[in-house]
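K.L.:
One predicted model, sequence on top.
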Amino acid sequence: MLRTFSFSLLVLMIALGGFGPTRADVVLGSWNIRTLATNGTVFPDDVPRTDADFALLRTARDRLGADVIALQEVTSPHAVAKVFPASDYVICFSGQYDADEAGLAPWYPPEKLGGIKPTCYGDANAPFPDPTAGAPRKQYVAVVVRRASGMVVESVRDVPELGLTVEEENRDTKQMEIRSVRWGLEATLAGDRKRFRLLAVHLKSGCNTGELREVNWNNPTTWSPNGRNDHACMTLARQMAPLRSWLARARADAVPFVIAGDMNRRIDIEAADEQTPDFWPVLTGAATPRADDDQPLARVPEGEKSKKACWPEDDKSVFVNAIDYFIFDAQFRPADWGASYTKLRYADMVDPVTSKKLTKKDDAGRTSDHCPFSVRLK
C-alpha cells in the first residue's frame, strides 16, 4: 500500500500547513458511524450508503463541530475520507486493517506484528485503501484531526491487546467461528498549551449490563476455544485487563489522557441490576482487593446528561441510556463539562439534499444507531 509520507514529515507538514490561528480550546468528539463502508457492507442486512447519505453524514460532522474525533465501525481509510476529506482532516487508521489485509486475523501472532502500525494519511491527493468491491468488510477504529484546529498528531500506536480472539456463532450462517474483536488506537495530540493522549476504543457488544466475572478480568490469558459460544460479558470482562494495563501506563507517563468511544456498557445504570462486579468499579480498581491499583477516573456523560436518545421515539426506551463515553484522567476532565457536552440528535437535523427534517422511520438507516457527541477541552 502506498504511504506518501514518513510519519515525522507528516507531523511537520500538519504543523506548518493549512492551519488558521491556534486556539486554547479543543472540541473532542466521538462517533460510532455504524458500519461505514463503500462498495460493500459489513453485514448482509446493511443498506449500502449513497452519495446523499454521505452528504448527510458530513452535515452531522459539521453540526458536531469537533476538532478531534474518535471513530468506531469504520471499514477503511477510503470510507472515512468520504466523511472527513483529507483536504480538511488528517486521518489516522488502526493498523488492524493492515494486519487483516496480511491475513494475520484472528490470532494476530505478536511475532508477526512488528511491521504493522497505524497509518496517518495527510495527502489529499493520495489513494486511500479500500477493500475490493464486494469483498467482506470489518469494523475498525480511527482518529481524525481537523487541520484548522491547530492540533498536531505527535504519535500513534495500536493497542492490539484489546483485539481479543473469541469464539462465537456467526449471526448469518449460524456456524461457530473464531474471530477477533477490535484493537484500540492511541494518539498523542498537541496544540496551543495543550497536550494529551487519546485512546479510541470499540469494546465488545452485547453486555450493556450484567456481571463481569473476576475469573475473566483477572485471568485474561486462560481463554481457549472449546466449541461453545463465548458470552459477550465474558469477552468484555477479558478486555478489562488490557484496558487497565493501558490506564496504568498512561498514568505513569504523566500525560493527561482520555479514552473515547463505544464502551457498549450502560455505565450510569449498570449498578441497578444487582449483578456485580460492574464495568466502572473494575475499571477504576474499586472492585479489586488491592488498593494500589486504583485508577482516579471521571466520565462524560454522567448522571442525567447520560440520558438522551438519538430519536425522540426512543426517549422512554432503554436506548435513552448512554453506552458511548469519554473516560478521563480525573484531573483532565473539564470542571464545567456539563456546559459544553453535546450529543447530536439526528431528529434536530435537516437533510442537505431534500431540505426535509430527519425522521427515524426514513433516516435511521442512513445515519447511525449511535449519536455523535462532544465536549470542549479548555
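P.N.:
Arrived safely, thanks for sending.
K.L.:
contacts and neighbour counts: CA atoms only from here.
P.N.:
Will do.
K.L.:
how about the strands in the stretch 101-250 of the chain?
P.N.:
In the stretch 101-250 of the chain, strands defined by DSSP state E, counting those that start in this stretch lie at 119-121, 140-146, 152-159, 165-169, 176-180, 184-191, 194-202, listed in chain order.
K.L.:
Mind putting the ones you listed into CSV with distance to Ala364 and mean neighbour count?
P.N.:
CSV is the format used below for these (distance: least, Cα to Cα, whole Å; neighbours: other Cα atoms under 10 Å):
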stretch, distance to Ala364, mean neighbour count
strand 119-121, 30, 23
strand 140-146, 21, 26
strand 152-159, 31, 21
strand 165-169, 27, 19
strand 176-180, 28, 16
strand 184-191, 27, 22
strand 194-202, 21, 23
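K.L.:
Please identify which of these is closest to Leu344.
P.N.:
strand 140-146 (18.0 Å; Cα to Cα).
K.L.:
Contacts made by the closest one with the rest, please.
P.N.:
Strand 140-146 is contacted from outside by 66-76, 84, 88-94, 96-97, 151-153, 182-185, 187, 200-202, using Cα atoms under 8 Å, 6 or more residues apart in numbering.
K.L.:
ok, second structure coming up, stack it against the first:
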Amino acid sequence: MRILLALLLLLPAVVQAAELKLATWNLEWLTARPAGDPALPADVRPKQPEDVARLRGYAETLAADVVAFQEVDGPEMAARIFPPDRYVIHVTGDRVVQRTGFAVRKGIAFAANPDLAGLDLYPQARNRLRSGADVTLQLPGGMLRLLAVHLKTGCREDRLTASDRPACATLRAQLAPLQGWIAQRRAEGVPFVLMGDFNRWMDGRDAFWAALNQPAPLARATAGKSSPCWGGGGFIDHIIAGGAARGWMQADSLRVLVFRETGIEWKRRLTDHCPVSVRFHLPD
C-alpha cells in the first residue's frame, strides 16, 4: 500500500515532465535586512511582509516548474516566495545580498553543480558581482542543464565593442565564462538553457548576442519582442536554449506576468522586473 501511494505521488511529476515551464524573475533586493544595513545601498527600501506576500501570490499564479531567480538574500528569503511544500531551493554560495538561484518544483529531480564563479570578476572588491547558479534537471527523457545569471548592469544598449564605459568593459569580460560554459555543454552533448537578468538588449546586430552564439548556436525566446512590464520596453530578462533544447523551446509560449498594481510606488515596493516564462516540450 505504501509503495502504491509513493507511485501515485510521483505520477503528477512524471506526467507534467512532458511539458516544462521555465521562468526567470529578478526579485529586486529581496532581503530581511533592515534599511540602513551596511550591506545595502542607502536608497534600498527592504520589502514589507505584505509586499512579500503579494510576490508569493504572483509566484503561485506563475506556477512555473522551475524559476531562475535573482537578487535574493539566501534560501530562507527565496522560500518566502517559493514555499517549501511546493519547491526545492538552490542558491549560489556567494557572500553577497543579490544571489542567484533556482526554485524547482517538488517531484522534479535535480543535481546542483558548482557555481559559475567566473562571472564574479572582482572577488576581492567590496561590490562583488554575482556567480551563476548551475543545476542539472534529471527528467524522464534525459538531462537538462540550467544556468541562472545576473550580469553587470549599466551597458544595456551601448555598442559593446566600442564603448569605453566601465560597465561595458565588465559585461564584455563576463562573456568569456559564459562562452566557456556553453562550449562545455556542447562538448558533452547535453541540452541546456541559460536564464536570468542579462542586463542587455540583444536584438539587432548585437555584439553580445553574436559572441554568445560563437561556442554553439542558440535560440532566444525573447528575440524581436518587447516586454509589457511596467509600461513596456526591451527585454533584459532572457531565456536562451542550446543544444537539443533549442527544438524543445516553444517560443510562441513566451509570457510576461504583469502586475495588477500600477505606479512608481508599487514598482518600488514589489520589483522592477516581471516574471518571464516559456514552455518546453520534452522528448519521451
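P.N.:
Now that the structure is in, tell me what you want to look at. Remember, predicted model here, so these are calculated numbers, not experimental data.
K.L.:
that older thread, so which of the strands of the stretch 101-250 of the first structure is nearest Arg49 of the first structure?
P.N.:
Relative to Arg49 of the first structure, the nearest member of the strands of the stretch 101-250 of the first structure by Cα to Cα is strand 140-146, separated by 17.7 Å.
K.L.:
what stretch of the second structure does that closest one fall on?
P.N.:
Using TM-score structural alignment, strand 140-146 of the first structure corresponds to residues 99-105 of the second structure.
K.L.:
which residues sit in contact with Phe328 of the first structure?
P.N.:
Phe328 of the first structure neighbours (Cα under 8 Å, 6+ apart): Phe257, Val258, Ile259, Leu297, Ala298, Arg299, Val300.
K.L.:
counterpart of Val66 of the second structure in the first structure?
P.N.:
Checking TM-score structural alignment: Val66 of the second structure goes with Val68.
K.L.:
Give me the nearest residue to that match, chain neighbours excluded.
P.N.:
Of all residues not flanking Val68 of the first structure in the chain, Val145 sits nearest, at 4.6 Å (Cα to Cα, 6 or more residues apart in numbering).
K.L.:
Can you get me a residue count around the aligned residue in the first structure for Ala32 of the second structure?
P.N.:
When the first structure is aligned by TM-score structural alignment, Ala32 of the second structure is paired with Thr38. Neighbour count for Thr38 of the first structure, taken as other Cα atoms under 10 Å: 21.
K.L.:
in what helix or strand does the closest residue to Thr38 of the first structure other than its chain neighbours lie?
P.N.:
Computed as Cα to Cα, 6+ apart, the closest residue to Thr38 of the first structure that is not its neighbour in sequence is Ala79, at 5.7 Å. Element membership of Ala79 of the first structure, judged by DSSP states H and E, is helix 77-83.
K.L.:
Output the residue interval of the second structure matched by that helix.
P.N.:
Counting by TM-score structural alignment, helix 77-83 of the first structure corresponds to 75-81 in the second structure.
K.L.:
what about that stretch, how far off from the first structure?
P.N.:
After superposition onto the first structure, stretch 75-81 of the second structure sits on average 1.0 Å from its aligned residues (mean Cα distance after the TM-score superposition for the first structure).
K.L.:
before we move on, the earlier item: any idea how far Val47 of the first structure is from the match of Ala32 of the second structure?
P.N.:
In this structure, Thr38 of the first structure and Val47 of the first structure are 11 Å apart, going by Cα to Cα, to the nearest Å.
K.L.:
Over to Phe84 of the first structure?
P.N.:
Relative to Val47 of the first structure, Phe84 of the first structure is positioned 21 Å away (Cα to Cα).
K.L.:
Any buried residues in the longest helix seen in the first structure, and which?
P.N.:
Using DSSP state H to define each element, the first structure has its longest helix at helix 232-252. Buried residues in helix 232-252 of the first structure, defined by neighbour count with 16 or more other Cα atoms under 10 Å: 232-244, 246-247, 250.
K.L.:
now do stretch 364-377 of the first structure
P.N.:
Quick answer for stretch 364-377 of the first structure (16+ other Cα under 10 Å): Ala364, Arg366, Thr367, Ser368, His370, Cys371, Pro372, Phe373, Ser374, Val375, Arg376, Leu377.
K.L.:
Look up the closest residue to the corresponding residue of the second structure for the third one, ignoring the ones flanking it.
P.N.:
Aligned by TM-score structural alignment, Thr367 of the first structure pairs with Leu270 of the second structure. Once flanking residues are discounted, Leu270 of the second structure sits nearest to Asp51: 6.1 Å by Cα to Cα, 6+ apart.
K.L.:
try Ile239 of the second structure
P.N.:
With sequence-adjacent residues excluded and distances taken as Cα to Cα, 6+ apart, Ile239 of the second structure is closest to Met195, at 4.6 Å.
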